[in-house]
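In: Fold the following for me, if possible:
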Amino acid sequence: MKEDLSLEYLQAIQQYGNFSHAAKALFVSQPYLSKYIKILETKLGVNLVNRQITPLTLTYAGELYVSYMKDIQKSYAKMQVELEAISNLKKGRLIVGMNPILASYTLFRFLPQFMKKYPGIEIELEEGTASEMESLILQNKVDICLNMLPISNPELVYEELFEENIYLVIPSEHPLYDKNNVTPTHVPFNPKSLKNEKFILLKPGLGLRRLTDGIFEHYEIKQPNIILETNNIENAFRLCINGNALTFIPESVVTRDQVKFNANLYTLGNPIFKNYVVINYKKDALLSPAAKAFLQFTKEKFIQF
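Out: Take a look at the predicted model:
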């Protein structure tokens, strides 16, 4: 079935109340969106958008069109699930959302094995921030996603895969560095004293940044001195250990490559702050056989953690 964007476009207009904001959210130009809707209205012979009021609303015909298109999408999705079931996973397609950190440090642990076990399933990866992935799941543009807690949207459900420590990294050039703490240990000072320290953190919206923001909040560090933000956790880590600013990293960053470095790694909190890696999907979603197989495979793979 050729992808039909009319439902997504009309819902965006309904949500944002004008063509300009809807086009921006859809990553298309405003003239293109207006032309697309006008062509659709001409084809159907009815007005779908009420342009006489601000903000814009859908006409009764527009609301009816959206309702029917939702039913069509559900029927098509159900057909795909049933056809995949008939093929017994010999064929299928799966769109997997990934947190960038997990893509770098955990994806290699299971995806090659899954693809080897199910060679007929076509895999498409979507990488982005935690908030971007949540949005794509809700828009049915991603089937299933590997992410980090917290996930606050009630329309999403998750199953935990594993947990790992979160480390505060103090480089050897920093005054708080302790040459006697060569292995990871619990922080030996009150973390509230970090309120004036410099930090290199991931950019807002990324899963680990959500977690570190929670740590700052817990220790009442209301305005941390963030001197640099990056999308790449390894970049943050290497900038930290080669300078005098602090950062936070998940345990897997250290254990994957057994990196040699001079820095203290401290856990924080009581109970200790953890990074919880989860696989999540839309609540009440009709998961395809490929998605169910992926869910079961990853859970079995990470049971060791």
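In: Please count neighbours and contacts with C-alpha atoms only from this point.
Out: Noted.
In: now the strands: where do they sit in the stretch 51-200 of the chain?
Out: In the stretch 51-200 of the chain, the segments counted as strands under DSSP state E, counting those that start in this stretch are 57-58, 92-98, 121-127, 144-148, 156-171, 185-186, 198-202.
In: Now show me the structure for the sequence below, then we'll compare the two:
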Amino acid sequence: MIYYNYLETISYNDQQLVRKLTRYTHPNSELIRIGILESLGSFLLSELLPDFLKENPEVRIQLFESFPRINEERLLNEKIDCYIGQNPETITKGVKFYINGNEKYYVIIPSTSKYFSPNQTILSPSMYDLKTILKSPLVLSAPESAIRHQVNGLFQKFHIKPNIIMESNSIITATNLFMRGVGLTISSASILNKIHHSLPINLLPIDTQILQLQYFIAIKKNLPLSPIMKNLINAFKNLYKSKLNELLNITIPKFCINLGIVISYHSLSILFLLIYKNKSIHFSTIKKLVVAL
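Out: Model (predicted):
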């Protein structure tokens, strides 16, 4: 057992050394070290990196998956080149950030909850008192996460002592647990879209003046940017637009576009979720949904 642990340690140290020497062992490529929260990377990086790497084949990527404060510390100490996170209002000084859009948060209510309303998906914001809903048993992400930082602010705003029955480092894990009736949770449409399920749920919108989700990419202030890093920042900033176009061109029938209705990204995400759950949804229903959203 001692020998096995010794071999493991040697192997780990060798891998770390290889990682640190990448800049020098691959002189013709540019290394970008990205810090990101693991649960955020699970769906955001798959949208960002494939096209970026195709357009910039000389780039090598190293991921450092940690909580926001650790990523910020690494960025300020120049141990990573950029940091992808959410909710820039919480970010530390000495960092410059770029935003790529925003989304609404929803209280997500499973069918096992007494607040569940059958035959509905998106509830009216006025259907339930948010303060009352937040007193229900909750499944939340870990206290160190950015979303939890915001949710804790929500509890303080309403002077609530939350009934948290389970915590997870991953918001996706928390969302999956809630779907099995463990408790209510707070999440966004983009996260729900990544979880394939057929269980009935209700989405209670939270006013964006109270709580909203913004993604950002951050760099250390006053550091010169290479052309490749500028490409990555631009790809991140345009990710919102490209995803919007994808949803418009693929998910929503052409006649909806011809209506000339402008809807936000979070609304498109919700519409995508509804269509995914009910692929036989009628065009007239989609039209009503677009108008309602």
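In: Any idea what the TM-score is?
Out: The TM-score (TM-score structural alignment, normalised by the length of the second structure) is 0.68; 217 aligned residues with a C-alpha RMSD of 2.2 Å.
In: about what we covered before: in TSV: the strands of the stretch 51-200 of the first structure, plus mean neighbour count and distance to residue 220 of the first structure.
Out: Formatted as TSV, these follow (neighbours: other C-alpha atoms under 10 Å; distance: least, C-alpha to C-alpha, whole Å):
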stretch	mean neighbour count	distance to residue 220 of the first structure
strand 57-58	21	44
strand 92-98	22	31
strand 121-127	15	32
strand 144-148	27	23
strand 156-171	19	16
strand 185-186	14	19
strand 198-202	22	16
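In: would CSV of those with distance to residue 255 of the first structure be doable?
Out: CSV is the format used below for the strands of the stretch 51-200 of the first structure (distance: least, C-alpha to C-alpha, whole Å):
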stretch, distance to residue 255 of the first structure
strand 57-58, 53
strand 92-98, 20
strand 121-127, 22
strand 144-148, 18
strand 156-171, 11
strand 185-186, 15
strand 198-202, 20
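In: Which one of the ones you listed lies nearest to residue 69 of the first structure?
Out: Nearest to residue 69 of the first structure among the strands of the stretch 51-200 of the first structure is strand 57-58; the distance by C-alpha to C-alpha comes to 14.2 Å.
In: in the second structure, what residues pair with that closest one?
Out: Under TM-score structural alignment, there is no match for strand 57-58 of the first structure anywhere in the second structure.
In: That strand - contacts with which helices or strands?
Out: helix 6-16, strand 49-50 (3 or more C-alpha pairs under 8 Å, 6 or more residues apart in numbering; DSSP states H and E).
In: 6 Å instead?
Out: strand 49-50 (3 or more C-alpha pairs under 6 Å, 6 or more residues apart in numbering; DSSP states H and E).
In: Show me what the strand it packs on is packed against.
Out: strand 57-58.
In: Counterpart of residue 37 of the second structure over in the first structure?
Out: Per TM-score structural alignment, residue 37 of the second structure is aligned with residue 99.
In: what does residue 180 of the second structure give?
Out: Under TM-score structural alignment, residue 180 of the second structure pairs with residue 242 in the first structure.
In: Which residue is the nearest non-sequential neighbour of its match?
Out: Excluding the flanking residues, the one nearest residue 242 of the first structure by C-alpha to C-alpha, 6 or more residues apart in numbering is residue 171, at 7.1 Å.
In: Translate that neighbour into the numbering of the second structure.
Out: Using TM-score structural alignment, residue 171 of the first structure lines up with residue 110 in the second structure.
In: List the residues that contact residue 166 of the second structure.
Out: Residue 166 of the second structure sits next to residue 139 when contact means C-alpha atoms under 6 Å, 6 or more residues apart in numbering.
In: That one looks like it's in a strand, true?
Out: Yes - using DSSP: H, G, I helix; E, B strand; the rest coil, the secondary structure at residue 166 of the second structure is a strand.
In: Against residue 204 of the first structure, how distant is the counterpart of it in the first structure?
Out: In the first structure, residue 166 of the second structure lines up with residue 228, judged by TM-score structural alignment. Using C-alpha to C-alpha, to the nearest Å, residue 228 of the first structure is found at 12 Å from residue 204 of the first structure.
In: again with residue 97 of the first structure
Out: Distance from residue 97 of the first structure to residue 204 of the first structure, by C-alpha to C-alpha: 18 Å.
In: Please apply the same query to residue 131 of the first structure.
Out: Distance from residue 131 of the first structure to residue 204 of the first structure, by C-alpha to C-alpha: 9 Å.
In: go on, residue 135 of the first structure?
Out: Residue 135 of the first structure is 15 Å from residue 204 of the first structure, by C-alpha to C-alpha.
In: how about residue 261 of the first structure, what's its partner in the second structure?
Out: Match for residue 261 of the first structure (TM-score structural alignment): residue 199.
In: which residues in the second structure form helices?
Out: 2-20, 22-25, 38-55, 68-76, 130-133, 146-157, 171-179, 189-193, 227-246, 254-258, 265-277, 283-292 (DSSP state H).
In: which of those helices sits most buried?
Out: Comparing the helices of the second structure by mean neighbour count (mean count of other C-alpha atoms under 10 Å), helix 171-179 comes out on top with a mean of 22.
In: Run a quick neighbour tally on the nearest residue to residue 212 of the first structure once chain neighbours are set aside.
Out: Computed as C-alpha to C-alpha, 6+ apart, the closest residue to residue 212 of the first structure that is not its neighbour in sequence is residue 248, at 7.2 Å. Neighbours of residue 248 of the first structure under the rule other C-alpha atoms under 10 Å: 25.
In: list the contacts for residue 248 of the first structure?
Out: Neighbours of residue 248 of the first structure in contact, by C-alpha under 6 Å, 6+ apart: 167, 168, 169.
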